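Peer 1: I'll drop the sequence and a predicted model, then ask my questions.
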Amino acid sequence: MDRTILGVRGMGPTKWNLKPDGITPSILCPVVSQASVSVIDGPLATPSGLTTALRSKPSSRLHVSHKILTLISRETTSGRFIPEMDGLRFVAISMVILFHLNGYLTAKSPLHYVAPPDTDWLARLALVGFHGVELFFVISGFMLGLPFASHYIGGGPKVRLERYYLRRLTRLEPPYFVTLLALFALAIWIQGKNTINLFPHLAASCFYLHNLIYGSSSPVIGVAWSLEIEVQFYLLVPVLTLLFAIRRVRLRRFVISLLTVSALSVQTVFLRNHNRFSLSILAYIQFFLIGFLLADVYVTDWKVAPRLRLYWDVAAAAGWPLLFIVLRSDTLTHWILPYLVFLLYYATFRGLLFNRFFTNSWVTAVGGMCYSIYLIHYEVISALGRVTKKITLGGSYWVHLLIPVVCISLCSKGRACGVIGQSGYEIAQRNLF
């Protein structure tokens, strides 16, 4: 069977190649569409809407947009593409980048601002941006729990663990090791660090053990602390997802919720001032469980095709500002954040306007690149900051925060435009990352 259908919820027309081994999307152009298609392995793959309208002669502007989108979009090897999740990844990576941009600017900039940065609402928002990592954890819980939920709840095919781990290995390890070795070389060559002293940290990072061995983030690749927690979750997924084997819906969700509350309670007692535990999955298990709960709702209640309602936009419009208010309090963050993130993600799937934003082709394209962006964003900020911090355009904090953002955007756009028309082999190399 080899058919083609068009349409993705809230996105432009998208070509879906239906083959026996799954459904693989490839973006055609960023024309807004009301169509809705949800993709998941197994018998639950039921598109809720189709559109077949495409311009026969697209304008050159659309053609260029299509080329750029094709270059920066990723292909899914699992046959499962849920645009809302890439849209939420966009928010998470934006929060992390804003946090590090603000940190670099306030630490390295020689300027004296008209108003102190800590009095600016954007700076306050940036200060809580590191919680974007926890948004990623919920997404991981959802995406990795989904095939198991499909199997246990929806009668989908059994997840083959060897393929599950092989997919993780082949998709995540190449860019990670390339980045790790490159940063190791730069640390020795540019920063003048001692090879003998740094090598044990490199070895620990190679095996995702730096958090547990040293109780701190790696001096080679500092952002990898969260990736090590993700790896711990990957290893536990086959066991944790046995929760989906509980047949009764209410009981299953009660158990997941109970485990979440229990984790929060235990953390307040045992994980305080213990670096190795606070840098392990034990300190973040609640976010992965919330992802499981969302996967349960997605498969059980929505049948992978949630109906959009405007009143969920109202909930999202109130919830996102509330998120940043909650994040300013450690106590509220600990007890409320997991459930608030669940509500926001739920509203993203159900809201009419917010769903359209989060499934926009450009938003999902950037969100789909979040892994490679996350690996190198700190070094890119540092490299560009050495130049941009010398640019003085008045005493506005906003202006000087915007300068590196514009530079990064222009570099990204130039890279995308520069590779238009390159060979498929080069494009395949890009898609590896």
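Peer 2: Here it is on my side, so go on. Fair warning: this is a prediction, and the values are worked out from it, not measured in the lab.
Peer 1: from here on, contacts and neighbour counts on C-alpha atoms
Peer 2: Fine.
Peer 1: from the middle of its chain, how far away would the one helix or strand residue 187 maps to be?
Peer 2: Residue 187 is part of helix 161-189, with elements assigned from DSSP states H and E. Computed by C-alpha atoms, centre = their mean, to the nearest Å, the separation of helix 161-189 from the middle of its chain amounts to 17 Å.
Peer 1: Check it against this one:
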Amino acid sequence: MLRSPILSLQSPDSVTIAESGAQKIGAVNGLRGLAIMMVIVFHLFVPFTSSTPSFPGELDPNGLLAIVAKHGFLGVNIFFVLSGFVLYLPYRTRKRAITRLADFPDFYWHRASRLLPLYYIVVLVTVALHSKSPAGSHAWYLELGGLLSTLFIFVPHGFMPPSNPVLWSVAVEIWFSLLFPLLVLMIARWSLERLVLSSVVICSAFVVLGHLIAVDRIGVFRPFVGGIFGSCYQFIFGMLVCDLYVKSRDSVPLRRFHCRMLLPGVLLMIAAIYIKDNGPWAVSILYATMFCAGFSMVLLAVLSGAWSANRVFEAWAIQVVGCMCYSIYAWHSSIMVEMIPPDTSSLKDTLRLSLPYLAIVIALSALSYRYIEFGHQRDWRALFLLRSQKSNELTRASGRDHAGSKPVASS
């Protein structure tokens, strides 16, 4: 059975808000591309890396592939942090504003139009084709109702829906969107730093409590451990990174200081993974807090241009994958179950089928991204960053023409 993680994904137009950071914001798309690849690798190899593998001994548990695949689920934590960053950006830069309750409906309409069309289509398709209960039965209607309302993430045995387990994190994203306007008001009346500290304390308490509540056949109380109760702080970490990023855009000393966070952030992420696998129970259950804190440091450093790491994530291919990550995430599990059944596919079968599987996922996701997520967008080239890339090339060429052989920095 596939397990999952995700995310919320913002559109390319929502990440072009920053007036002076198109290049840096492109790195956010690239990081989302990395996160979705982590999740897919995790799901592809989970039959060989789980605590009870379907094919024991086929994959060396101490090998690099097994280690990378085993921890690919952390892509969901990356998604949540990035989601908080991108969602807060237009409000931090005052392109939009939430100052009163009357502003909530406009925000909710905007977010619903972004998240719900694809989500509902995927729900209907997967319940129709992959439901574990007979169509029309009580259990079938119960799962359908839970998915359509997103209330399934508050039920321990329904937290990962049988028809499509990965949808749990989309539902968490939707519930964070419901809370977001209230959080913006809290920041204005309280402070972002207080909100971050409070969220870490409260969410950590829920995570600990969730591990203490025994649930038959599952072990932990997932709504507290992985739901909005235990994960909200991850989005708020992203909001904090957004705040620090905006403050440093016009300050060279601040950007230099943020650049120094890259190596400590990477080390903290590695330490979090080690603690999860080897630390005492009381510490290991809070590994996600360490990991998200480390990734937040890395994100801020990348946005500040540390070691030119932002250029790595601004490569066109990984940016496009990042832009399409919502569609890729929404469809990849259902296609995987059909093409590479986890219970019957050996490691050899998985490796052999991976390339055609990825080709079909990318093709379907490109259509979904173009016609479901952004069916109202006429300029398909802009959606796939083709126009932006061509424009940048022309700008650089023009710069060379006017300044001899000296290149012009891209915007």
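Peer 2: Good, I have the coordinates. Predicted, not measured: the structure shown is a model, and the values here were computed from it.
Peer 1: and the helix holding residue 187 of the first structure, what other elements does it pack with?
Peer 2: Contacts defined by 3 or more C-alpha pairs under 8 Å, 6 or more residues apart in numbering; DSSP states H and E place helix 161-189 of the first structure against helix 195-206, helix 370-388.
Peer 1: host element of the aligned partner of residue 274 of the second structure in the first structure?
Peer 2: Residue 274 of the second structure maps onto residue 325 of the first structure when the alignment is built from TM-score structural alignment. Element membership for residue 325 of the first structure, per DSSP H and E: helix 310-326.
Peer 1: That helix vs the second structure, average offset?
Peer 2: By mean C-alpha distance after the TM-score superposition for the first structure, the fitted helix 310-326 of the first structure averages 5.3 Å away from its aligned residues in the second structure.
Peer 1: so how far is that helix off the chain centroid?
Peer 2: If you compare the mean C-alpha spot of helix 310-326 of the first structure with that of the full chain, they lie 20 Å apart, counting by C-alpha atoms, centre = their mean.
Peer 1: next SSE after that helix?
Peer 2: Once the chain leaves helix 310-326 of the first structure, the following helix or strand, as judged by DSSP H and E, is helix 330-350.
Peer 1: So which bits of that following helix are buried?
Peer 2: 333-334, 337-338, 340-350 (16 or more other C-alpha atoms under 10 Å).
Peer 1: Which of the residues you listed sits closest to residue 143 of the first structure?
Peer 2: Ranking the buried residues of helix 330-350 of the first structure by separation from residue 143 of the first structure, with C-alpha to C-alpha as the measure, puts residue 345 on top at 12.7 Å.
Peer 1: What residue in the second structure is paired with that closest one?
Peer 2: Per TM-score structural alignment, residue 345 of the first structure is aligned with residue 299.
Peer 1: For that match, which residues are in contact?
Peer 2: By C-alpha atoms under 8 Å, 6 or more residues apart in numbering, the contact set of residue 299 of the second structure is residue 241.
Peer 1: Repeat that for residue 339 of the first structure.
Peer 2: residue 290.
Peer 1: got it, and residue 24 of the second structure?
Peer 2: By C-alpha under 8 Å, 6+ apart, the contact list for residue 24 of the second structure reads 302, 303, 304, 305, 310, 314.
Peer 1: Distance-wise, check the nearest residue to the third one once chain neighbours are set aside relative to residue 196 of the second structure.
Peer 2: Spatially, and ignoring its direct neighbours in sequence, residue 304 of the second structure is nearest to residue 255 (5.3 Å; C-alpha to C-alpha, 6 or more residues apart in numbering). Note on residue 255 of the second structure: its distance to residue 196 of the second structure, by C-alpha to C-alpha, to the nearest Å, is 22 Å.
Peer 1: thinking again about what came up before, nearest to residue 170 of the first structure among the helices and strands packed on helix 161-189 of the first structure would be which one?
Peer 2: Between residue 170 of the first structure and those, the shortest separation by C-alpha to C-alpha is 13.7 Å, and it involves helix 370-388.
Peer 1: got the buried residues for that closest one?
Peer 2: Neighbour-count burial for helix 370-388 of the first structure, counted by 16+ other C-alpha under 10 Å, picks out 370, 371, 373, 374, 375, 376, 377, 378, 381, 382, 385, 388.
Peer 1: what secondary structure does the residue lying closest to the last one once chain neighbours are set aside sit in?
Peer 2: In this case it means residue 388 of the first structure. When the adjacent residues along the chain are set aside, residue 388 of the first structure lies closest to residue 404, with 6.3 Å between them (C-alpha to C-alpha, 6+ apart). Going by DSSP: H, G, I helix; E, B strand; the rest coil, the secondary structure assigned to residue 404 of the first structure is helix.
Peer 1: can you map out the strands along the first structure?
Peer 2: Listed in chain order, the strands of the first structure (DSSP state E) span 3-6, 14-19, 22-27.
Peer 1: Output the contacting helices and strands for the first one.
Peer 2: So that's strand 3-6 of the first structure. Using 3+ C-alpha pairs under 8 Å, 6+ apart, the elements in contact with strand 3-6 of the first structure are strand 14-19.
Peer 1: outside of stretch 317-325 of the first structure, which residues touch it?
Peer 2: 125, 128, 337, 340, 341, 343, 344.
Peer 1: now do 10 Å
Peer 2: Contacts of stretch 317-325 of the first structure from elsewhere in the structure, counted by C-alpha atoms under 10 Å, 6 or more residues apart in numbering, are 124-129, 131, 311-313, 316, 332-333, 336-337, 340-341, 343-344, 347, 351, 354.
Peer 1: With stretch 252-265 of the first structure instead?
Peer 2: The contact list for stretch 252-265 of the first structure (C-alpha under 10 Å, 6+ apart) reads 240, 243-246, 248, 250-251, 267, 282-290, 292-294, 296-297, 334-335, 338-339.
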